[in-house]
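Chemist: Sequence first, then the predicted structure:
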Amino acid sequence: MRHVLSLVFMLAAGALHAQSAAERLNDYPTAARADYIFGCMASNGQNRRVLEQCSCSIDEIAKILPYEEYVQAETVLSMQLVGGERTSIFKSAASMNELVAELRRAQAEAEIICF
């Protein structure tokens, strides 16, 4: 009986893990995915092959980085481009730099897989 319960718990845990990964993959709104793909295609070319590569890229990023963290990192990157003393925290804070580093790692992995 103990073995059966252990097996049931292992299967349930596996199902929950698979569900959370699937949910995280789909937590990026369509508009955010499309925005990424448009920007990616603007940088890499306007053809079907690049469309597929850019779509693959945002899917891989979504597997690695939850949408909330993606938005935070994109916000930090945008604020780093703005000049002035008020935005200096976005350039110097370790937590901000870590958010950007996580996004860069996800982008690098996506590029290896998709391009």
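Modeler: That came through fine. Numbering: from 1, shown residues only.
Chemist: contacts, neighbours, all on C-alpha from now
Modeler: Will do.
Chemist: Past the longest helix seen in the chain, which element shows up next along the chain?
Modeler: Taking DSSP state H as the criterion, the chain has its longest helix at helix 2-25. Remark: after helix 2-25, the chain's next helix or strand is helix 30-44, criterion DSSP states H and E.
Chemist: Below is structure B, check it against A:
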Amino acid sequence: MKKILRMLCLLGLPMAVHGAPQHANDFPTIDRVLYVQECIGAHPDAGKFEMTSKCSCAVDAMAREVRYSEYVDLSTAAKATTIGGERGGYIRDSEKLQADIKRYKALQAKVNKGCFIGPPTAR
């Protein structure tokens, strides 16, 4: 009986030390692919294989930093800054959206730095 109890304690020890297993992040594959494609497109002078690896690293790092629903909100706000006219004015005038845009850009800079991605190449 003592042997069984000792075995159960040993088996439970890694869970106690490391906590419960982490759930896989929730970024859908299609959004990962789109992120990598956009990232590669922003660096046309770099090699595609190199950028595929670096951009994959970046989206994985992004997924570790924020939940998918938060990523959607932040990236949508950042992409919407290109909307012109009255519709774009709402985005430019919204303090919350401006804060989201700033946070997204900071997060993107962090993951790019960690994955050795330089600034986008001008076209």
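Modeler: Happy to help now that I have it. Every value quoted in this text rests on a predicted model; they were computed, and no experiment measured them.
Chemist: re earlier: mind listing residues that contact the longest helix of structure 1?
Modeler: 59, 62-63, 66-67 (Cα atoms under 8 Å, 6 or more residues apart in numbering).
Chemist: Repeat the analysis, applying 7 Å as the threshold.
Modeler: Here helix 2-25 of structure 1 makes contact (Cα atoms under 7 Å, 6 or more residues apart in numbering) with 62-63, 66.
Chemist: Could you list the buried residues of that helix?
Modeler: Neighbour-count burial for helix 2-25 of structure 1, counted by 16 or more other Cα atoms under 10 Å, picks out 21, 24-25.
Chemist: S69 of structure 2 is in what secondary structure piece?
Modeler: Judged by DSSP H and E, S69 of structure 2 forms part of helix 68-79.
Chemist: List the buried residues in that helix.
Modeler: 68, 71, 74-75, 77-78.
Chemist: any idea how far that helix is from the chain center?
Modeler: 10 Å (Cα atoms, centre = their mean, to the nearest Å).
Chemist: State the next helix or strand along the chain beyond that helix.
Modeler: helix 85-93.
Chemist: Superpose on structure 1 and give me the mean offset of that following helix.
Modeler: Compared with structure 1 after the fit, helix 85-93 of structure 2 shows a mean deviation of 2.0 Å (mean Cα distance after the TM-score superposition for structure 1).
Chemist: Name the nearest of the buried residues of helix 68-79 of structure 2 relative to S94 of structure 2.
Modeler: Closest approach between the buried residues of helix 68-79 of structure 2 and S94 of structure 2, by Cα to Cα: A77, at 10.3 Å.
Chemist: Surely the closest one touches R103?
Modeler: No - with contact defined as Cα atoms under 7 Å, A77 of structure 2 does not count as touching R103 (10.2 Å).
Chemist: what angle sits between the longest helix of structure 1 and helix 67-81?
Modeler: 40 degrees (axes from the mean of the first three to the mean of the last three Cα atoms, to 10 degrees).
Chemist: Kindly reformat the buried residues of helix 68-79 of structure 2 as JSON lines containing distance to G89 of structure 2.
Modeler: Listed next are those as JSON lines, based on distance: Cα to Cα, whole Å:
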{"residue": "Y68", "distance to G89 of structure 2": "26"}
{"residue": "Y71", "distance to G89 of structure 2": "22"}
{"residue": "L74", "distance to G89 of structure 2": "17"}
{"residue": "S75", "distance to G89 of structure 2": "18"}
{"residue": "A77", "distance to G89 of structure 2": "12"}
{"residue": "A78", "distance to G89 of structure 2": "14"}
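Chemist: Out of the residues you listed, give me the two with the largest separation.
Modeler: Largest pairwise distance in the buried residues of helix 68-79 of structure 2, by Cα to Cα, is 15.1 Å, between Y68 and A78.
Chemist: Noted, bye for now.
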